[in-house]
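Asks: What follows is a predicted structure for the sequence shown.
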Amino acid sequence: MMSQNKPVEEDCHQKCKEYLSSLFGESTSEYFLSPSSCSKEIPSWLSQLKDDMKDHTSALFLWDAIRQHSTQILQESNTEPSMEITNEIVRRVTDWKTLKKQDHLMHLLGVKYMFRCAQRNQVISALLLQQNPLFDYGINNGPN
């Protein structure tokens, strides 16, 4: 049973490690994930946090501090897009609307062309039938 859970645990550990690395960076995630006693470089913000906490270290307080730090990182990464990016988005939307309108107009032109071709063919068929009536093979009259 233990050997079956090990690959799942390793996969979960790897995914957690990647996620923490993307949020806090490699050194900070290694600091929290590695249980080894070897000295690791402690991030400056974590050292400052420990100094501020002094003797009031608790898991809840540490967790709240880390949550606040990650929220700050997320807020900094969600800055307003630059004017160039905004203009590019507006240009693409405008281009898409223009292309959509042109495509619709091309479709309407195709429909109009098909309608006029059908009308023309109907007129030609009526004219041909009027000028050249169908030959009567005597099918309707029966044998004489």
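Replies: Sure thing, it's come through. Computed from a predicted model, the values in this text were never measured in an experiment.

Asks: CA atoms for contacts and neighbours, from now on please.
Replies: Fine.

Asks: Check the secondary structure at residue 27 for me.
Replies: Under the three-state scheme (DSSP: H, G, I helix; E, B strand; the rest coil), the conformation of residue 27 reads as helix.

Asks: Just give the number of residues close to it.
Replies: Number of residues near residue 27 (other Cα atoms under 10 Å) recorded here: 14.

Asks: buried sites along whichever strand or helix holds residue 6?
Replies: Residue 6 belongs to helix 2-24 when elements are defined using DSSP states H and E. Across helix 2-24, burial judged by 16 or more other Cα atoms under 10 Å covers 17, 20, 23, 24.

Asks: Put this next to the first one:
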Amino acid sequence: MIEQDMMLENELIKDDCYLQCRQYLISLFGESAAEYFLSPSSCSKEIPSWFSQLKDDMKDDMSAVTLWDAMRQRSALKMQDSNPDPSMEITNEIVRRVTDWKTLKKQDHLIYLSGVKYMFHRAQRNQAISALLLQHNPLFDYGINNGLN
């Protein structure tokens, strides 16, 4: 009896929460958008047969780590089947891409260094201009004009 009362109370709480959420979503987005968020997806999601077979093979040893390992092994086998022997052409392409990446990395660093060099020279130039301006136009002495001397 107590369990039934608890289950009934939980159902009432769920229903109340659902109604409050529904009203809140309607106030935010309107009724059609709220229904979109609240209703289950209309598209059916079929589980691939290979995944069902994989889950059946795992039985009690179903964990995220083992599932991930099994899917990784399956992907590796698929890639191996699609390209059984890596040709020299593919190896050369990989080497070329690595070399291109290293070259781009060097170029990016050289561009960065040229930017730093440019900023340093601009700072030196601005410092020289400021020194020249101060030399020919000394700062105004405010004490003289205010009669503080």
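Replies: Done, it's in. Since the structure is predicted, the reported quantities are computational estimates derived from the model, not experimental observations.

Asks: where does the TM-score land?
Replies: Overlay of the two chains. TM-score (TM-score structural alignment, normalised by the length of the first structure): 0.46; 83 aligned residues with a Cα RMSD of 3.4 Å.

Asks: which residues touch the helix holding residue 6 of the first structure?
Replies: 27, 28, 29, 30, 33, 70, 73 (Cα atoms under 8 Å, 6 or more residues apart in numbering).

Asks: next one: stretch 65-79 of the first structure
Replies: Stretch 65-79 of the first structure is contacted from outside by 23, 24, 49, using Cα under 8 Å, 6+ apart.

Asks: Can you tell me which of the buried residues of helix 2-24 of the first structure is closest to residue 102 of the first structure?
Replies: Closest to residue 102 of the first structure out of these is residue 23 (45.0 Å), distances taken as Cα to Cα.

Asks: Pull up the gap between the closest one and residue 101 of the first structure, please.
Replies: According to Cα to Cα, to the nearest Å, residue 23 of the first structure and residue 101 of the first structure sit 43 Å apart.

Asks: repeat for residue 44 of the first structure
Replies: 56 Å.

Asks: First-to-last residue distance for stretch 37-57 of the second structure?
Replies: Using Cα to Cα, the two ends of stretch 37-57 of the second structure sit 36 Å apart.

Asks: quick one on the thing from earlier: and the contacts of helix 2-24 of the first structure, which two are furthest apart?
Replies: Using Cα to Cα, the contacts of helix 2-24 of the first structure reach their maximum pairwise distance at 33 and 73, which is 19.7 Å.

Asks: From the contacts of helix 2-24 of the first structure, keep the buried residues only.
Replies: For the contacts of helix 2-24 of the first structure, buried by 16+ other Cα under 10 Å: 28, 29, 30.

Asks: now, which of the residues you listed sits nearest residue 131 of the first structure?
Replies: residue 29 (91.5 Å).

Asks: just to revisit the earlier point, switch the buried ones among the contacts of helix 2-24 of the first structure over to CSV; also include distance to residue 116 of the first structure.
Replies: Formatted as CSV, these follow (distance: Cα to Cα, whole Å):
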residue, distance to residue 116 of the first structure
28, 73
29, 71
30, 74
